[in-house]
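Q: need the 3D shape of this:
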Amino acid sequence: MRIPNLINLFVFALMSYSLDVSAQTDTVKVFVGGEVFDGDANGERVAWATVRLRSAADSTQTYSTATDQNGVFRLEDIIKGKYNMEVSCVGYETESRTVMVGNDTILPSFVLKESAHMLNEVLVNAKYTKMNHKGGYVVQVKGNPLAKVSSTENFLSTIRGISISDDIRVFGKQGVIIALNDRVISYKQLKEIPTSMIERIELEQQAPSEYVSGGVKPPLLRVVLRNEPGLLGSVGLSSWYCMDESWALTETANALLSLGKFSLLNNFSNTNGFWRDGIKQDVFYADHETHQKAESRQKLKRSLQNDLNMRYSFTPYDHIDVNASYSTHKESGKLLNTGDVALFNEHGHDSNYGNGVSVKMVKGLKKDGVSKVSVKGSYSESHFKEDRKYEAFSSGVQLMDIDNGRYNADISTILTYAIGRSHSLKAGVNYNRISELNSYKNLGGNTVKFMDDTDNRLSVAQTHGMVEYENTIAGKYYLKAEMNFDHYKLGYDDHLAGARIANVSNGLYGSVSGYIPFNQEKQRYLNMSAIYTFSYPNYGYYSPVVVYQNDKLYNKGNPDLDVEKLYIFELAYSANPHLSINYGFSHRTNFVSVFMHQDSTDPTVYYTCPENAGHENVHSLVLSYRVNPFRIWTVNAMLVGEYKNTHTPNERFNAATAFLSVHSYARLTNNTGLKLRFDYKAPSKSVNVKKSGNYVLSLGAYASFCKNHLNMDLTGYRALCNKVVTTTSGDGWRMERRNRYSEFRIAYNLSWNFNFGKKINGRRVESVSTSAKERPTL
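A: Below is the predicted model:
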């Protein structure tokens, strides 16, 4: 063979091999990953940012994804080559760069700068809100531009389905269960936690069994704290001042320390203050009228509360929590009476303290994050001491001593086991015991003539068991069925009078609920639930102890009460991120209502007593709407309507009422803004009591400085409002009560957020591999 032929053959083979390698190179697929950070927040990661990778050679070849809750993204099955990369997020300027993708690649971190444009809060909330598979939704707080300049209370006010007035409503319902991680806290405690410590907020239509033992299940608002290594916290000072010279001053401190497997959370608050209340009371009898004015003055010397929670995580699925808490409260006060009738003045000193401890252990059964067993035990006690002195205008001075002690022990076990990807079973048992020791002394005088000395013990023991089945059908639809059993025992012993009462009740009840998502991205879904349950009346109602109100009114318990039975049906429809509609119907039988009666020994004296009284139907409708009329102006509104049909042994009556709450925000810059809140409660009535309608307008301003470390809030509460008139009726008489003083008050809140150990320069910044591909050699 000739040499030139050999050369041609070699060149042809080499070209063929090179083309083959080139073809393989063009089709080899790799992954691209990285992290996205907030350039103005000391290394905050940006959650749910949009990441797009567009081929420089072919613009139609595009890959996209979003960062997770920790600001991390990963694009799979990327063909090697040159790409234009773009990272964007609502509230930030878009970051772009050109990248060469060779092997599997971890890109240098992206740092986004805060947008200079006004934020569209509805758009931001929609971007940072995701639906979960159970029909609740999750609002991301970490990295959310709205959370940077807001207190937790203000941030909650921007979320659709939440309303804040004198209390908090979720999906139009009151009695919301608030959990910090897994521990139930009060709304006051939640307000004191800064948004800088919160990772996300979860909302559920009905609280799971871990948080409530049977009965009616209110909504759950669960706050999940962050877990990055380092120290996060805040110190704050808040105060309010009222035109009637009332005032309060509160100091707060919060710290969250994370050190790998160990974390520690401490919440501290202390309040001092003075406030006055003035009541005008007019009583209209058939043949005469009486008029009374009363003023109470309360000096709060100290109201201190400290909570410490520690967690050690053995693995991502196993951990132990230990919580300890302490509180103390001391105040003195007086009640001064004037008017037509001969009443008395009251002086008192109150002091109470409480402490508690709880331990919770969680053991994962599988590495699915669902299968686990948890055991929790807790114990708490509180003591209340009250010294009273009554200065009667006609019968001199009388002293009264009250001592109360409350002891609560609770233990529970819950087992959850996932069967495949779509089924899970949960079973649990809870035992709770409450004991109260009550002592009333020096009641033998004529001033407090409706009460006797008593030394009694009230104990309540409840054993609750439940079984729950969950199923995700076709990976999309969610169904839950639950069955509960309660054994309830109440005992009352009066050691002085020799009285003894015991009540034992058992019951089996259940519920079923479902979730149908139509479009999760657009937050369009339907939630349904049907519940049968029964509820024990407030156990204090069972106690026959008389509670003194004033010289014309006292309360007494009823040991013969029966349980209430309740049937509930609920529908919740979300049309989009702007609008949701909730409808509820309940039928209550044997329900307990408080009635007023005339004292048989004195026709001018009345008392209240709870009684089982017929049945009741309640319809409720809740509309939640959030919109931006203009770019800088956000309105979050909730309208709650209720119609009640009540049948009692003596009468039948219908009552309708409504509640409107409107939260409005005008963002002047990304760090400053104005807020306005309007609440209206329509007139309402029950068997014996009517309340007039009430409107309240509050307004304020907020600002953030020093890269969102310093937050300030100034609010004028009840800048415009009317006085509520409460009318109580009895046989042949009517009593009207109203507040005498102005309800306007000015409040400010100042807080400094700090963090240590979370520095921007601690990011992972591995570079893209730029080494050339090795060429084949002979």
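Q: please make it C-alpha for all contacts and neighbour counts, starting now.
A: Fine.
Q: now T25: closest residue in space, sequence neighbours ignored.
A: K80 (7.1 Å; C-alpha to C-alpha, 6 or more residues apart in numbering).
Q: look up how far L437 lies from the closest residue to S435 other than its chain neighbours.
A: Spatial nearest neighbour of S435, excluding adjacent residues (C-alpha to C-alpha, 6+ apart): S459 at 4.3 Å. Using C-alpha to C-alpha, to the nearest Å, S459 is found at 9 Å from L437.
Q: who's more crowded, the two?
A: S459 (19 against 16; other C-alpha atoms under 10 Å).
Q: distance of that one relative to Y488?
A: Taking C-alpha to C-alpha, one finds S459 at 11 Å from Y488.
Q: repeat for G369
A: With C-alpha to C-alpha as the criterion, G369 and Y488 are 34 Å apart.
Q: okay, the two: which has more neighbours?
A: Each of G369 and Y488 has its neighbours counted (other C-alpha under 10 Å); Y488 has more, 17 against 13.
Q: is K188 in a helix, a strand, or coil?
A: Using DSSP: H, G, I helix; E, B strand; the rest coil, the structure places K188 in helix.
Q: how about residues contacting stretch 128-141?
A: Here stretch 128-141 makes contact (C-alpha atoms under 8 Å, 6 or more residues apart in numbering) with 47-48, 69, 125, 144, 147, 195, 198-205, 472, 476-478, 515-517, 520-521, 523, 525-527.
Q: so which of the residues you listed sit within helices?
A: Among those, DSSP state H puts N125, A147 in helices.
Q: following element in sequence after the host helix or strand of S704, please.
A: Here S704, judged by DSSP states H and E, is contained in strand 694-705. As assigned by DSSP H and E, the chain's next helix or strand after strand 694-705 is strand 710-721.
Q: buried set for the helix or strand hosting K130?
A: Taking DSSP H and E as the definition, one finds K130 inside strand 129-131. Going by neighbour count (16 or more other C-alpha atoms under 10 Å), the buried part of strand 129-131 is T129, K130, M131.
Q: kindly report the same for stretch 600-609.
A: V605, Y606, Y607, T608, C609.
Q: give me the subset of those residues that lies in strands.
A: Of those, the ones assigned to strands by DSSP state E are Y606, Y607, T608, C609.
Q: in a markdown table: these, plus distance to G161.
A: Formatted as a markdown table, those follow (distance: C-alpha to C-alpha, whole Å):
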| residue | distance to G161 |
| --- | --- |
| Y606 | 42 |
| Y607 | 40 |
| T608 | 36 |
| C609 | 36 |
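Q: out of these, the closest to N270 would be?
A: T608 (36.1 Å; C-alpha to C-alpha).
Q: shouldn't that closest one be in contact with H597?
A: Yes - T608 is in contact with H597 according to C-alpha atoms under 8 Å; the separation is 6.2 Å.
Q: and this one, so I can compare the two:
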Amino acid sequence: MKKVVFVLMLVIAGQWLSAQEGAYEVKGSVSDSSGEAIIGATITLQRDTTATTLTGAVSNAQGAYALRLPACGPYLIEVRCIGYKTQQRRVTITQPTTQLDFTLEENSVELSEVEVVAKHTKLQSNGNIRVQFKGNPVTKGKSMSEALRFIPSVEVSGNQLLLNGKEDNLIYIGDQQITMQQLNSIPTSMIDHIEVVPNPGVSLGKHVKGGIIYITLRTEAGLLGSVSLPTQFDHRGFVDSGSSLFLQYTKDGVSLYNTLRGGGGRYTTLYERQNKYQGEASSLVTTMSDSKKRDYAVLDNFGIKYQINKHHTLGFFGGVMYDRPKEETLLQDGAGQTLLAQGYDQRILDLNGGVSYSARLAVCEGLGIASTLSYSQSQSDRLAHYSTNKGELARSKSKTHYLIVHPRATLVFAGGNHLAGGVSYSYALDNNDAGGVSSSTLPQIIHRQFAISGFDLSPYLEYSKMLTKRLYLQVGLRYQTTVMHYRDLLNAQNDYTVPNRGLYPNLLLQYMLNPAKASGIGVAYRHFFSLPNYGYYSPVATYLTRNLYSIGNQRLKQETFDEAEVNYFLNRDWQFTYRVRYGRNIIQIMTYKDETAPDLYYTQPRNVGSRWSHYASGTFNKSLFPFWRTNNILYLRYDQEQIPGRSVQSFSVGGTSTHQFTITKMVGLSVAFSGETARQQLGYTLGGRYGLDLGCYASLLHDQLQLSLSLSNLLHSRDRFTMRMSDTTEQLRLDLSPRRRLTLTISYAFSA
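A: Coordinates of the predicted model:
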């Protein structure tokens, strides 16, 4: 009996000791310097006294890991991952559970360029694409436009930016929205990373029709700066030149940046218009429109962020722009006789500013609040002149105010549930006083005094969660009410009010098939709206030719859309997109006969019907060899537009192909081709187009000095625009403007 008891005691003791061996645990996460989770990092644990490896783990899709320890005491934990510097940490374990998070520093030296590029581009669990600029070979020596051409899902053509084929995309630095031209003034060496959001939720904005690109600047302590000098030429000689100074300073929780740009140039636009009249006596009338514009501008943008403490952040941003454009347009017939000469001299002053605040509140774990207040003002003084039988002047003045208030809150609670809500309010007021002329040949240039104002109020709520380790859900709902008032200050009978309101939901599901290979599939749906441009309401006529003018429409309503999109990421190299969109109250520029005068027509925006749009694309983005990087997009587009009694279908094929060739570590070449077949819409037809760009770049003095020489539109098509003016009249417009440009850009980066 004693032996049995003794054996039982040994068994129980063994079980107790065995249980104690698993009683200690170390867990945490592994991320890079930007906070992005690192997948596949190897974590090993050694006895600090013997250097013997006891156990190990690999970080998962969220960068998390967990290690079981045999006992308490001193240990050495080591974290390794290709592309990052190895990190070791000595710890003494005394508690059952210890939280240890690791932030690894990138080590691009041990990687080939192919591997470095792959490491710098990441598909996130919510479908966004994050691209690290610092240390990325794709961005070295390039302007921002050139670098974006190698980003997955992104197309760049001139100042037009497309995300998955979608137009009307927004660009932000912090809480400040910027233009593509402003983005081009920031050297790539000053940017830490960008995040491409192809399908933004309701919490990211009420007027988002496309996607969003968020720019994050570098945050190294001290002073960072750069000077850029771009200059353009065409076959006629000098086109424009400018300079920009970018400064960023970070110290003790304060970060500020400032971009100062200035320059000027001359621009030529040459159109040939052919009016075709069909009937008993068919005829063809040709006119030439030659516009010469000179423009001088200076602008400054700044931002300040102050980290009050680890829970509170305060920011300020603003800008100023002064622009002085002058333009002369000469309209001649086929024999060279002058039909109309017009031009203008304009002064524009824009001011904007804002403040932002964010905080993490202790009243509830995971609760954060933020608010943004911004105000902008634009004023213009324009003196237009017209020369027909006699010269006449017409002065126009306008002043615009725009206010935005956006308080919001986020709550992260148990189980990874994320809730975001807020209210966005904006108000706009545009006062105008436009002078007229007495010439009978320009009957629509009359004195007008009017004001356009409007407000919108938009509360929203958005919920998101990682349902599983690979499945992400985001669902949101926004209510929008918008009211536009048009007031004719000379005749109150022309006053008009347009209300718009509705509920706008969105849904996003993203499933990561293989996180290590960046393979996943995303499905998105959204119901959204698009408000008319304020300029579309303007009653001021603008003459395009002597017998054709454009004028606004004060009764325009908002467009509404339903859109569904599927994105399939096969791996880091291949992406496929399909999107279908249905729009109602679509605004088209329609042409009508002016019954007040013979042979006089006008164009006007109107809500005329509906549109079905189908878009399918395939993207191949890869480093084929260490010296050759390519990004290719091929797309198919099918549109169907309808109005009562008329329907138009259009099928087009297009694409872009961009290539980078690394000659040495400091010098490279780029080639970019884009093209699309003709597209037909209800009011007009766009002819097919193509263009070929060449470029070379050099990065010298340890990447401080960057030289870029590009030849845009080395080969290109002539843009053709055909407008149906009536059942018997059609106008063909050929763009004969000089489009081949040679651009030299010199940038120098410095730090202190």
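Q: would you give the TM-score for this superposition?
A: Overlay of the two chains. TM-score (TM-score structural alignment, normalised by the length of structure 2): 0.86; 711 aligned residues with a C-alpha RMSD of 3.7 Å.
Q: re earlier: the residue nearest to S435 of structure 1 maps to what in structure 2?
A: Correspondence of S459 of structure 1 to structure 2, assessed by TM-score structural alignment: S453.
Q: what residues are up against its match?
A: So S453 of structure 2 contacts Y427, A428, L429, D430, M484, H485, Y486 (C-alpha under 8 Å, 6+ apart).
Q: tell me which residue of structure 2 matches up with P577 of structure 1.
A: In structure 2, P577 of structure 1 lands on R572 (TM-score structural alignment).
Q: chain center to the longest helix seen in structure 2: distance?
A: Secondary structure of structure 2 per DSSP H: the longest helix is helix 2-21. Here helix 2-21 of structure 2 is found 67 Å from its chain centre; the criterion is C-alpha atoms, centre = their mean, to the nearest Å.
Q: map G688 of structure 2 onto structure 1.
A: So, by TM-score structural alignment, G688 of structure 2 is matched to G693.
Q: now do the SS call for L156 of structure 1.
A: Strictly by three-state DSSP, L156 of structure 1 counts as helix.
Q: what does it correspond to in structure 2?
A: Looks like L156 of structure 1 aligns to L148 there (TM-score structural alignment).
Q: tell me where the stretch 1-150 of structure 1 has strands.
A: Under the criterion DSSP state E, counting those that start in this stretch, strands of the stretch 1-150 of structure 1 are mapped to 29-38, 50-55, 62-66, 72-79, 81-88, 95-101, 105-106, 110-112, 129-131, 137-140.
Q: roughly how far apart are I173 of structure 2 and D192 of structure 2?
A: From I173 of structure 2 over to D192 of structure 2 the distance is 12 Å, taken as C-alpha to C-alpha.
Q: joint contacts of the two?
A: Joint contacts of I173 of structure 2 and D192 (C-alpha under 8 Å, 6+ apart) are T216, L217.
Q: I'd assumed S670 was in contact with L692 of structure 2.
A: No - counting by C-alpha under 8 Å, L692 of structure 2 does not reach S670; the two are 10.8 Å apart.
Q: the spatially closest residue to L714 of structure 1 that is not a sequence neighbour is in what secondary structure piece?
A: Leaving out its chain neighbours, the residue that sits closest to L714 of structure 1 by C-alpha to C-alpha, 6+ apart is Y748, at 4.4 Å. Assessed by DSSP H and E, Y748 of structure 1 sits inside strand 745-756.
Q: show me what W752 of structure 1 lines up with in structure 2.
A: For W752 of structure 1, the residue aligned by TM-score structural alignment is Y748.
Q: ok, now how distant is D300 of structure 2 from N352 of structure 2?
A: 10 Å.
Q: list the residues that contact both of the two?
A: Going by C-alpha under 8 Å, 6+ apart, residues that sit against D300 of structure 2 and also against N352 are G319, V320.
Q: quick one: map T728 of structure 1 onto structure 2.
A: So, by TM-score structural alignment, T728 of structure 1 is matched to M723.
Q: likewise V138 of structure 1?
A: Checking with TM-score structural alignment, V138 of structure 1 has R130 as its match.
Q: and if you look at K385 of structure 1?
A: That one, K385 of structure 1, aligns with D381 by TM-score structural alignment.
Q: tell me how many other residues crowd that match.
A: If you count neighbours by other C-alpha under 10 Å, D381 of structure 2 ends up with 18.
Q: in which helix or strand does the nearest residue to it once chain neighbours are set aside reside?
A: The shortest distance from D381 of structure 2 to any non-neighbouring residue, by C-alpha to C-alpha, 6+ apart, is to K397 (4.7 Å). Secondary-structure element containing K397 of structure 2, defined by DSSP H and E: strand 391-413.
Q: what's the matching range in structure 1 for that strand?
A: With TM-score structural alignment as the criterion, strand 391-413 of structure 2 aligns to 397-419.
Q: what's the mean distance for that stretch versus structure 2?
A: Stretch 397-419 of structure 1: mean distance to aligned residues in structure 2 after superposition is 1.2 Å, counting by mean C-alpha distance after the TM-score superposition for structure 1.
Q: for stretch 324-332 of structure 1, same thing?
A: Looks like 1.0 Å for stretch 324-332 of structure 1 (mean C-alpha distance after the TM-score superposition for structure 1).
Q: what residues of that stretch count as buried?
A: A324, S325, Y326, S327, T328, H329, K330, E331, S332.
Q: pick the one among those residues closest to A286 of structure 1.
A: Once C-alpha to C-alpha is applied, the member of these that ends up nearest A286 of structure 1 is S332, at 38.6 Å.
Q: just checking, that closest one touches E346?
A: No - counting by C-alpha under 8 Å, S332 of structure 1 sits too far from E346 to count as a contact (11.0 Å).
Q: after whichever strand or helix holds V648 of structure 2 comes which helix or strand?
A: Assigned by DSSP H and E, V648 of structure 2 belongs to strand 646-662. Scanning forward in sequence from strand 646-662 of structure 2, with DSSP H and E defining helices and strands, the next element found is strand 667-676.
Q: where in structure 1 does that following strand fall?
A: So strand 667-676 of structure 2 sits over residues 672-681 in structure 1, by TM-score structural alignment.
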